[in-house]
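**Student:** mind looking at a prediction? Sequence and model below.
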Amino acid sequence: MILNLVPRFLCWDDVDPARHPFDRDSAEQVVRSLGPARCVPTRPEVPFADPVMADWTRGEADPWADAMSYALVEHYGSWSVGWRWAHDEGDFGGGPVGHWCCPRDSITTPEETLPRVVAALCEWREWVESLAGWFEAYPLDLDDVEEQRILWECAARSLILQVTDRTGCGSGWYGHCRQVLTWFLSRWGVAPEVAEELVEEAIGGRFRSWTGPDGVVVDDVAERLALSLRPDDRAGSDQPLPDHLESWLAVRATVPWQDVQYRDTGGPVTPSSDGAAQDVRAIDAAVDPRRGEGLLAALELARADAERGARLDFELLRGWQRHVLDAAQAPPFRSLPAFAKGGRERYGMAPDTRARLDACLAESGIDTDPSLPLTARAARAYLDVCFFHPFDDGNARSAFLALVFVLAREGVALDDVLLIRRVTFHADSPQDALTLARYIDLHIVETRRKASSPGS
């Protein structure tokens, strides 16, 4: 199964009905016009346990269902892959669709199969539209979490119950439940990767296949999820979560960047291998091929911008981010406070936040402070993007691109980025900032050594 045909990887932007029009009245005509509709396989009249059935399923039925998913995605968009997310142990397990099970069971004859595809597609769309209605019924504001705590809990509880009812609590139903709660948080301004962490922590592995959750557990999950948006409350504190962007700016101004004993002597370096691209292929592409392709395209663009001597600012970042997020348009600056590290860091939002980011990024060039080593300027730019958190999604990748750009602008590339992309840095820690600078310095030194000694 190809990863981008698996519905559990869909985010809210992928399925939001407001972003993706759909006409039910023409759905049957559309399905019958697609290429796979002209070559529907016919199920052999043998018992399911017969080896002939297994061969037919692998050789004809499964490929046909994948081909139909591809065709629907090309016509309607990625949201449509959910048409096969069947109940129980169907194609993907634990889904909300009852009109489809799996290729072996649901593909019979062309006359019966195509109407099933149409019905499953419309059923999936109806479910997504009903979720959108539930989301809009709880218009929540991250800036006013304290006053809306009960509403957050009510919304989470209602959504869990909606999913249990729709899926029947069959095999793996909790996967879609996690997804729906993540979609809800994303709809109201929580970054998707943070929303996933918060939902996972709130559920805590307590949902089970073939078992509906106890009411006490549902209430506890809803409460935990609401509290996780203000983690300080869980510790019994009456103080609001601090603005970690302001914490970073205070740290940034006091870090003794020049005092670090950098080992690299400076100057351009060409690596024996492209460590940044290799890391993207090994990590990002393994998670999702589209994610890997997007980040590689952004990486290539960032290096081209560095070669032409572009200035690092938000406009440059958002040009790369369009590829990172595989978006039709360059994404805007976030409009709400942002959260990271499972909600433990909050980055505030003010009218001048974008302008302050641009001012910080402008300091990444050698012309602004020739006495500041490249490693320090690259580390600072990376952390600026992390803690200004300018986008609703993909900020860690954006920070990585900014670091690559700063280095590339002075003719430096790395053959390894392990210490840069695998370590978490905190906004309020001066030591973390210096640690990142040392890591970059180490990678440059090692890259230079290997480049001068091939085969080492």
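**Tutor:** Alright, I've got the coordinates. Numbering: from 1, shown residues only.

**Student:** okay, CA-based contacts and neighbour counts for the rest of this
**Tutor:** Fine.

**Student:** before we move on, which element is the nearest residue to residue 203 once chain neighbours are set aside in?
**Tutor:** Spatial nearest neighbour of residue 203, chain neighbours left out: residue 221 (5.5 Å); criterion: CA to CA, 6 or more residues apart in numbering. Counting by DSSP states H and E, the element that carries residue 221 is helix 215-228.

**Student:** okay, pairing it with this:
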Amino acid sequence: MIVELAPLFLTWADVDPARHTFDSASASQVVRSLGPAQRVPSRPEGPEGDPATNDWSWSEGKPWADAMSQALAEHYGRWTVGWRWAHDEGDFDGGPVGNWCCPKDSITTPEETLGRVTAALCEWREWLESLAGWFEEYPLALADVADQRTLWEHAARNLILQVTDRTGCGSGWYGHCRQVLTWFLSRWDVAPELAEDLVERAIGGRFHSWIAPEPETVDDVAERLALSLRPADGGTPSTGPTPDHLERWLEVRETVSWQEAPDGGGDGPVTPACDGAAEDIRTFDGALDPDRANGLLAALELLRADAARGASLDFELLQRWQHHVLGTPQPPPFRDQPAFAKAGRERYGIGPDTRARLDACLAESAKDAPRPLPLTARAARAYLDVCFFHPFDDGNARSAFLTLVFVLAREGVALDGVSLLRRVTFQADEPADALILTRYIDSHLAETRHGTATRCP
């Protein structure tokens, strides 16, 4: 048989120790009995980094290691291909094995090399057995998962931390983390394809090479994964379409008690001691990407000019700003497909009148709109409109923030600080979130009015 040698494609059925017997005591004898053990390639002499050694590693070392993987798989089963899944940038990125790196560094004398193969094989098997043990500690009963959410959050958190510790969070470690979480769900009868999708949505691209995730990120991923397992109908997790959260928002929008929003301490212009929006962009976005910060600052300058001339708020205005935010050759168009956010948990539909409906909602942000509301309510509502209409393919959170700043600026209001407005997320179907945002705006506004903000440098 010819086996797929990349361990990232192994399923739980492939590696489950209960399905594949292995005797570590006889592993050395087995390794030395295989055909490749009789022809370990001779390493060329030369200093470290010698190009000749690199060439040898690819021309002779890698084919030999591949042949050893093939022989081990034929003897024990496909699960063995993980013996070469080294930490960092080895034969395969981001694995849990420390006894093998790559042919260039791990193939030396025949005796040492075969010893490393045996040690790496046993280390890989020990890791699989430890995973199996952790899986059994958190038995998943899909019918009862709603009552076991805390247990399942602990399970996911523990597995993530075990992988980060085992891999050292080197290059590509998150690939194995996704795999382990998928194996975990598969063990408890979640279909592998669905398990993979749920894990991908829970992680949402927030794990990165060479960086250990923050505890808050680990907790959030664990919570999202546990929530995703909660079925809507008491059956298995659904693979059907996510509800249209834009429509949910539009329903919620009409039920929120906007008139109860705080008034920001009074009417009239508010001049800050410093430009809190610009300062936050320089520090927060500048740390992520200087080009991102520069684009946002250009859009901020443009929106302030638009506010000064009393421009009407609509998609065309957002589009002018987003051109700078994204740095696109042309102003970005309104999306033409359903959009997703929050790791896929919210879906925003699209129809022939979606853009017109957005414009109608944004028009209500004006002071002289038919239903007068406090400035904090109008700014918060416009922010959430942009979030949940999700008009662009990218950068909607930044667009929503600029929208809020514009609604304030059009009435002569600016803030010393904006941190509460950029570090939180809101749910489309939760009315309380809308009023929470109005209170955040009011808090920053009150601090600015009274000169008590702490964001000025």
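**Tutor:** Yes, it's here. The shown structure was predicted, so the numbers you read here are calculated from the model rather than taken from an experiment.

**Student:** TM-score for this pair?
**Tutor:** Here the TM-score for the pair of chains, by TM-score structural alignment, normalised by the length of the first structure, is 0.52; 271 aligned residues with a CA RMSD of 4.0 Å.

**Student:** my guess is the residue nearest to residue 203 of the first structure contacts residue 206, does it?
**Tutor:** No. Using CA atoms under 8 Å, residue 221 of the first structure makes no contact with residue 206, being 9.2 Å away.

**Student:** of those two, who's got more company?
**Tutor:** Shown here are residue 221 of the first structure and residue 206; by other CA atoms under 10 Å, residue 221 has more neighbours (23 against 12).

**Student:** show me where the stretch 201-350 of the second structure has strands.
**Tutor:** Listed in chain order, the strands of the stretch 201-350 of the second structure (DSSP state E, counting those that start in this stretch) span residues 339-341, 346-348.

**Student:** most tightly packed of these?
**Tutor:** strand 346-348 (a mean of 22; mean count of other CA atoms under 10 Å).

**Student:** mind listing what's buried in the following helix or strand past it?
**Tutor:** With elements assigned by DSSP H and E, the helix or strand that comes after strand 346-348 of the second structure is helix 354-363. For helix 354-363 of the second structure, a neighbour-count test (16 or more other CA atoms under 10 Å) marks 354, 355, 358, 359, 361, 362, 363 as buried.

**Student:** again with stretch 280-294 of the first structure
**Tutor:** Buried residues in stretch 280-294 of the first structure, defined by neighbour count with 16+ other CA under 10 Å: 280, 281, 284, 285, 290, 291, 292, 293, 294.

**Student:** chain neighbours aside, what residue packs nearest to residue 379 of the second structure?
**Tutor:** Residue 379 of the second structure sits nearest to residue 404 (CA to CA, 6+ apart), 5.0 Å away.

**Student:** please, where are all the helices along the stretch 51-200 of the first structure?
**Tutor:** Ranges of helices within the stretch 51-200 of the first structure are 51-56, 62-76, 103-106, 110-137, 149-167, 173-187, 192-203, based on DSSP state H, counting those that start in this stretch.

**Student:** run through who's touching stretch 247-259 of the first structure.
**Tutor:** Applying CA atoms under 8 Å, 6 or more residues apart in numbering, the contact partners of stretch 247-259 of the first structure are 371, 372, 373, 376, 380, 387, 427, 428, 429, 430, 433, 434.

**Student:** who wins for most neighbours among the residues you listed?
**Tutor:** residue 387 (29 neighbours).
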